[in-house]
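[1] Here is my input; please provide its structure:
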Amino acid sequence: MTHHSRPHAHPRARALALAAGAAALAVTLTACGSAATSGTDHGGAAHGTTTAAAAPTAGTTPTADTATTGAHQGHGVPAVPEPAASSTPTTAAPSAERNGYRLTSDTGTLTAGTPAAYRFAVTAPDGTRLTAYRTEQTERMHFYAVRSDLTGFQHLHPEMAADGTWTAPLAALTPGTWRTYASFVPDSGPGSGSGLVLSRTVTVPGEGADAAAGLPAATGTTTVDGYTVTVEGSPVAGRAGELKVAFARDGAPVTDLQPYLETFAHLTAFRAGDQAFAHLHPETRAEANGTGGPTLTFHAEMPAAGDWRLFLQFRTGGQLHTAGLTLTVA
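    Here you go, the predicted model:
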């Protein structure tokens, strides 16, 4: 193939071409981590699950309470008002409304220590319930429940009824204030194809409801179910970066990670204080019958500085593990 030089290209044309290339690269590097108040394009990595997607025992962190919750109080969805997001938010705090879409639920209180079916819906900009969702990472809806002090975590994949009502099978929650997150991609209407993360709070009364555990100190290593998980990287808020995660057991590298949500691990993060949400994607997808490890690289762009609690989920031997650790973002 013969290449021809272009010695007479106008300097301004060359500058424009370089600028366009830089812009394209910036778009390519844009991360999937996002504040819950902003739209989130989750790209192609998966965070659904291939087996027992809605199992209420989807994993807990070594320091966390078992996530999920108590008695449901009704089957309708519109009640229990939740403050809408400011049109010009000054923080990365989550909200129930974004781009005309609103997360609704008639459940504002749950009973401690009792599993529950938490029902919710998404209202579209035209006021109707959204029923058309795009499959994203093998699931149409990804649902999270996180205690306000980040000591409890659940990641579930609820079922939707024909009327657009979703039901998430929550396991028993400890007393306190919990925040729920619905991560989805509308497949019709305004913003079709663009990911959103909407959030509401739910109260679990009981002894210790007002107590808050201190966030564990930032560390690059944690253990869960006999596995040692090591995270390396120094993310800076608003900048594209990488986190490298290594898996070991009894001092030996782990190479039998099984596919989970079309990747070999799933990583979400929540910021201490305002509970902003970020979803970090592995840079390698998993083959259906393949195995992975001992290291994975995650594309990370955190929306704000501060201390973030990371929840890393991975599967071995058919069992789902959830490791938690704290990461400081500059």
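[2] contacts, neighbours, all on C-alpha from now
    Noted.
[3] burial of Glu207, as a residue count?
    11 (other Cα atoms under 10 Å).
[4] Which secondary structure state does it sit in?
    When classified by DSSP: H, G, I helix; E, B strand; the rest coil, Glu207 comes out as coil.
[5] Now for it: which residues touch it?
    Shown in contact with Glu207 (Cα atoms under 8 Å, 6 or more residues apart in numbering): Pro175.
[6] Can you verify my assumption that Ala35 contacts Pro94?
    Yes: when contacts are counted by Cα atoms under 8 Å, Ala35 is listed as touching Pro94 (6.6 Å).
[7] Now for these two: what residues contact both?
    Shared contacts of Ala35 and Pro94, defined by Cα under 8 Å, 6+ apart, comprise Ala276, Phe277.
[8] What are the contacting residues of stretch 231-245?
    Under Cα under 8 Å, 6+ apart, the answer for stretch 231-245 is 29-31, 220-221, 229-230, 246, 295-305, 328-330.
[9] now the residues you listed: which count as buried?
    30-31, 221, 229-230, 246, 295-304, 328-329 (16 or more other Cα atoms under 10 Å).
[10] Now show me the structure for the sequence below, then we'll compare the two:
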Amino acid sequence: MSTGTEHEKSASPDRGSPSSTNRWPAHRILYACSLALAVCAIALLTLAARGPSTQAGQPGMPGMDHGAMAMSGTAPSGMPTMPGMPGMSGMPGMSPGDGLATEHDGYRLDSAATSLPAGQAVTYPFTVTGPDGRPVTDFTDVQTKRLHFYAIRSDLTGYQHLHPTMAPDGAWTADLAALEPGDWRLYASFTPNSGPHKGREFVLSRTVTVPGQATAVPLPTATDSTTVDGYTVAVRGELTAGTPAPLTVTISKDGQPVTDLQPYLDSYAHLSIFHEGDQALAHLHPVTPVNADHGGPTLTLYALLGEPGNWRAYLQFQTAGQLHTAALTLHVT
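    Presented below is the predicted three-dimensional model:
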């Protein structure tokens, strides 16, 4: 959100694919099927939890707490692992994790950089190594990119969402905009296209220090709407920790509904949401079908956030070739 008080940045706009049509692409059909299977699995787990042996006050669904959102091969009650879906994050067995680990299941985010200079654009070098200890070079395109890279300061300001470049040997470089002094967390989201965990999404992170006098920005109060670049973004939905729930995003301008959203990363929006305190990350995409440059005014996303408290949300959407980043604080009970 462009407020003038926060140091929020975004990457250069990524134009929507000219091949977007009125029909869903094959991978989005697969996502929709996965979502339907996930909903059915949740219902079965809920019924099982409400069986005769369940007492009032007992937990209904094992594995729905924050700790259970880490990746695993099998979800509670044997629910199989499924690939991450647009619009859904935090589902046991499907979640790529909360992004707070440097290494998971043999995959590791490596970088020699532990500090970065303040006040100037800077390149952050890193590699992703696999279970064999070698740099991974074969990645699946997810939302049109081989790797998504995020940066956020410890007070949840300075958001950046980038798409780094990779050399043939697996060395990545992320071109970061100027960083304010403070402690930063840098995340890499990727899906290996080969190896023991082919097709499984991972989100790993490392921290860096930007030297200088750091001035923390208080987290804005939770709200259900905000404005950016003349657009009003309203978010509706009741979020409860450990419970999957829909979020409805409505975008308007000058009091009129916006219906010319363009595809951005093969969807009409991208939502990155960070937990206050530990910087846990979830990223969501609408399940709303893409119909060329005719998106809006309403988008539907699904979220399962495992931890109560305040989350800082950054919604990115594109109109007329311009990328907009709206920020607001959401509260999870």
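[11] Report how many residues lie close to Ser188 of structure 1.
    Number of residues near Ser188 of structure 1 (other Cα under 10 Å) recorded here: 14.
[12] To which residue of structure 2 is it aligned?
    Alignment note: Ser188 of structure 1 maps to Ser194 in structure 2; criterion TM-score structural alignment.
[13] repeat for Pro216 of structure 1
    Following TM-score structural alignment, the counterpart assigned to Pro216 of structure 1 within structure 2 is Pro220.
[14] How about the contacts made by its match?
    For Pro220 of structure 2, the contact set (Cα under 8 Å, 6+ apart) comprises Leu328, Thr329.
[15] Next up, the contacts around the most centrally placed residue in structure 2.
    Centroid-nearest residue in structure 2, with Cα atoms, centre = their mean: His283, separated by 1.4 Å. Neighbouring residues of His283 of structure 2 by Cα under 8 Å, 6+ apart: Ser89, His270, Leu271, Ser272, Ile273.
[16] Need the counterpart of it in structure 1.
    Under the alignment (TM-score structural alignment), His283 of structure 2 maps onto His279 of structure 1.
[17] quick check, Ala22 of structure 1 in a helix?
    Yes: counting by three-state DSSP, one finds Ala22 of structure 1 located in a helix.
[18] And it, how close does it get to Ala15 of structure 1?
    In this view, Ala22 of structure 1 and Ala15 of structure 1 are 11 Å apart by Cα to Cα, to the nearest Å.
[19] Also Leu243 of structure 1?
    33 Å.
[20] circling back: just the buried residues of the helix or strand hosting the residue nearest to the centre of structure 2, please?
    Using DSSP states H and E, His283 of structure 2 sits within strand 281-284. For strand 281-284 of structure 2, burial by neighbour count (16+ other Cα under 10 Å) applies to Leu281, Ala282, His283, Leu284.
[21] Relative to structure 1, what is the average displacement of that strand?
    Its aligned residues in structure 1 lie a mean 1.1 Å from strand 281-284 of structure 2 after superposition (mean Cα distance after the TM-score superposition for structure 1).
[22] sorry, back to before: turn the buried residues of strand 281-284 of structure 2 into TSV, including distance to Asp105 of structure 2.
    Shown next, in TSV, are the buried residues of strand 281-284 of structure 2 (distance: Cα to Cα, whole Å):
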residue	distance to Asp105 of structure 2
Leu281	18
Ala282	19
His283	21
Leu284	23
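[23] All the helices of structure 1, in order from the start?
    Applying DSSP state H to structure 1 gives helices spanning 11-29.
[24] before we move on, back to that, can you flag which of the contacts of stretch 231-245 of structure 1 belong to strands?
    Among those, the members falling in strands (DSSP state E) are Thr221, Val229, Thr230, Ala246, Thr295, Leu296, Thr297, Phe298, His299, Ala300, Thr328, Val329.
[25] Near Arg129 of structure 1, how many other residues are there?
    18.
[26] tally of neighbours for the closest residue to it other than its chain neighbours?
    Using Cα to Cα, 6 or more residues apart in numbering and skipping the chain neighbours, the partner closest in space to Arg129 of structure 1 is Thr123 (4.4 Å). By other Cα under 10 Å, 19 other residues sit near Thr123 of structure 1.
[27] Looking at structure 2, name the residue matched to Thr123 of structure 1.
    Under the alignment (TM-score structural alignment), Thr123 of structure 1 maps onto Thr129 of structure 2.
[28] Contacts only, for the closest residue to Pro192 of structure 2 other than its chain neighbours.
    Excluding the flanking residues, the one nearest Pro192 of structure 2 by Cα to Cα, 6+ apart is Phe139, at 4.5 Å. By Cα under 8 Å, 6+ apart, the residues touching Phe139 of structure 2 are Arg146, Leu147, Phe190, Thr191, Pro192, Asn193, Ser194.
[29] just the buried members of the residues you listed?
    Arg146, Leu147, Phe190, Thr191, Pro192, Asn193.
[30] list the contacts for the third one?
    The one in question is Phe190 of structure 2. Taking Cα under 8 Å, 6+ apart as the contact definition, Phe190 of structure 2 lies against Phe139, Thr140, Val142, Arg146, Leu147, His148, Glu201, Phe202, Val203.
[31] so the second one makes contact with His197?
    No: using Cα under 8 Å, Thr140 of structure 2 makes no contact with His197, being 11.6 Å away.
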